[in-house]
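[1] got a structure for you, letters missing:
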């Protein structure tokens, strides 16, 4: 998958954490939730990944009036043949970008999340499997909350990873301008695929067979256990802000993401630092903090820092 990472770097300046998160999602079949202000190349990143693997890309702009049928598809009456014809929705693609997912209604969000979980859609009683590989990249804008429908904690748990994007540095912005002047982002500038869909599917099989020692599985499980019993493991000044910890999906996600990270590093085995490196991305959206956390300026990342310090590294 190094070639896909190189294709990403050729179009997207910086955002190394995002590149790793998207590749981990692609290798594991997990979905990625991205939170950032507008203009930080989220759409560009999704398009680049799709082009690099020769996959189909669809972008869905979420709005309050978006219906589930706009996503999964519907049946349309065809007068010429006097019958109903199934029209598949944009979710039937390899890479799907859900832009500002929190602007769609809860009903539409549920339809999309069901498709993500089941990897199929049902239209008029007929089941239509989604293509493989299948990766959903959903974005949220943390600044403008007017007219939004925030994802519930149970829904965000369906995402394997949540990434937070930061503003680029001055040097990175200068490089962006240089690439714009060079025509890298012009509509007629197309990048050739570097791998095929079959290659991605083979890489996913490789990830499943990466050696993960039982000790590291216990390490991941202990990290999640700390979030469930903060009073027992965390300092009181941090533990009091945690209302609910992470579900078993978090332990599964930690192990899968660590395996994918090992493959990206060219290793056939997982190291403790692989688990630690993905812990923030796997846990930050699974922790439910009390209302006092916001007033005390305590973020989920700060709690995860304490979690990592509370568990001995094997």
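    All right, it came through fine. Owing to the predicted nature of the structure, the values given are computational and were not obtained by experimental measurement. Residues are numbered from 1 along each chain as shown.

[2] Could you use CA atoms for every contact and neighbour count after this?
    Will do.

[3] What's the separation between residue 277 and residue 84?
    Applying Cα to Cα, to the nearest Å, the value for residue 277 to residue 84 is 50 Å.

[4] for residue 170, that is, sorry about that
    From residue 170 over to residue 84 the distance is 55 Å, taken as Cα to Cα.

[5] adding another structure so you can compare the two:
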């Protein structure tokens, strides 16, 4: 099957599963093709989670949703070193950022340290834990959702992070 036909079938399949959100489907596919990240702002119920889940199924990629909260830690995203008492060593346990498609849900509810961990992953396509840097998968895309800034309990995204998004929908 040629690439154009496969892409058309993917778009058609997404449009059938995400009804009434053609703009979101188009932007999601543009971000995928351009190897970029997408920031989506909107009310609950607009099929944002469903859209990226359907995309991951359509391209047979790993998907993970991270719910951003005020008590989230950077290691909750990146992973952490786990001590193995049997041999006295540390083994790295990958966090959810190591999936192909990541939904960063309500990204502006997390504190700046957590947003910084995501920023490195988005900009450098790598994660640093301790003194070691781990590469992310070749196919890596973040679709972040955010609440309007005027809502209580939100942190404004820094300009450096906003620059990492290809589009804001």
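    That came through fine. The shown structure was predicted, so the numbers you read here are calculated from the model rather than taken from an experiment.

[6] Fetch the TM-score of the aligned pair.
    Laid over one another, the chains give 0.92 as their TM-score (TM-score structural alignment, normalised by the length of the second structure), with 163 aligned residues with a Cα RMSD of 1.3 Å.

[7] Among residue 170 and residue 84 of the first structure, which residue is more densely surrounded?
    Taking neighbours as other Cα atoms under 10 Å, residue 170 of the first structure and residue 84 compare with residue 84 leading, 12 against 9.

[8] where's the aligned residue in the second structure for that one, which helix or strand?
    For residue 84 of the first structure, the aligned position in the second structure is occupied by residue 90, per TM-score structural alignment. Assigned by DSSP states H and E, residue 90 of the second structure belongs to strand 89-94.

[9] Same question for residue 103 of the second structure.
    Assigned by DSSP H and E, residue 103 of the second structure belongs to strand 101-105.

[10] In the first structure, what range does that strand match?
    Aligned using TM-score structural alignment, strand 101-105 of the second structure spans residues 95-99 in the first structure.

[11] Give me the buried positions along the longest helix belonging to the second structure.
    When the second structure is parsed with DSSP state H, its longest helix is helix 3-17. By neighbour count with 16 or more other Cα atoms under 10 Å, helix 3-17 of the second structure contains the buried residues 10-11, 14-15.

[12] Check stretch 89-107 of the second structure too.
    By neighbour count on 16+ other Cα under 10 Å, the buried set for stretch 89-107 of the second structure is 94, 96-107.

[13] follow-up on the earlier one: so how far is the match of strand 101-105 of the second structure from its chain's centroid?
    Distance of stretch 95-99 of the first structure from the chain centroid (Cα atoms, centre = their mean, to the nearest Å) equals 10 Å.

[14] Tell me which residues are up against it.
    43, 46, 49-50, 55-62, 90, 134-140 (Cα atoms under 8 Å, 6 or more residues apart in numbering).

[15] any idea how far the equivalent of residue 123 of the first structure over in the second structure is from residue 116 of the second structure?
    Taking TM-score structural alignment, residue 123 of the first structure has residue 129 as its aligned residue in the second structure. Going from residue 129 of the second structure to residue 116 of the second structure by Cα to Cα gives 13 Å.

[16] repeat for residue 77 of the second structure
    Note on residue 77 of the second structure: its distance to residue 116 of the second structure, by Cα to Cα, is 11 Å.

[17] Over to residue 9 of the second structure?
    36 Å.

[18] Of the contacts of stretch 95-99 of the first structure, which belong to strands?
    If you go by DSSP state E, the contacts of stretch 95-99 of the first structure have 57-61, 135-140 in strands.

[19] how about the strands of the stretch 201-314 of the first structure, start to end?
    Using DSSP state E, counting those that start in this stretch, the strands of the stretch 201-314 of the first structure run over 242-244, 288-289.

[20] Reformat those strands as a markdown table; add mean neighbour count.
    Shown next, in a markdown table, are these (neighbours: other Cα atoms under 10 Å):
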| stretch | mean neighbour count |
| --- | --- |
| strand 242-244 | 17 |
| strand 288-289 | 18 |
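
[21] could those be laid out in a markdown table, adding distance to residue 223 of the first structure?
    Conversion of these to a markdown table gives the following (distance: least, Cα to Cα, whole Å):
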| stretch | distance to residue 223 of the first structure |
| --- | --- |
| strand 242-244 | 14 |
| strand 288-289 | 15 |
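
[22] just so I know, which of those strands lies nearest residue 115 of the first structure?
    Counting by Cα to Cα, residue 115 of the first structure lies closest to strand 288-289 out of those; the figure is 24.7 Å.

[23] tell me, the closest one lands on which residues of the second structure?
    Under TM-score structural alignment, there's no match for strand 288-289 of the first structure.

[24] hmm, back to that, more crowded one of residue 77 and residue 116 of the second structure?
    Between residue 77 of the second structure and residue 116, residue 77 has the larger neighbour count (other Cα under 10 Å), namely 23 against 16.

[25] follow-up on the earlier one: please name every helix or strand in contact with whichever helix or strand comes after the strand holding residue 103 of the second structure.
    Using DSSP H and E, the helix or strand that follows strand 101-105 of the second structure towards the C-terminus is helix 112-124. With contacts defined as 3 or more Cα pairs under 8 Å, 6 or more residues apart in numbering; DSSP states H and E, helix 112-124 of the second structure has these neighbours: helix 74-78, strand 126-129, helix 159-162.

[26] Can you check which part of the first structure the last one sits on?
    Translated: helix 159-162 of the second structure. Mapping helix 159-162 of the second structure onto the first structure (TM-score structural alignment) gives residues 153-156.

[27] what's stretch 122-133 of the second structure in contact with?
    Here stretch 122-133 of the second structure makes contact (Cα under 8 Å, 6+ apart) with 37, 78-81, 117, 120-121, 134-137, 140-142, 164.

[28] List just the nearest of those residues to residue 155 of the second structure.
    The shortest approach to residue 155 of the second structure among the contacts of stretch 122-133 of the second structure belongs to residue 117, at 15.0 Å (Cα to Cα).

[29] Buried ones in the helix or strand containing residue 198 of the first structure, by neighbour count?
    Assigned by DSSP H and E, residue 198 of the first structure belongs to helix 197-208. Under the neighbour-count criterion of 16+ other Cα under 10 Å, helix 197-208 of the first structure has 197, 200-201, 203-204, 207 buried.

[30] As TSV, those with distance to residue 221 of the first structure would be great.
    TSV is the format used below for these (distance: Cα to Cα, whole Å):
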residue	distance to residue 221 of the first structure
197	33
200	28
201	28
203	26
204	23
207	20
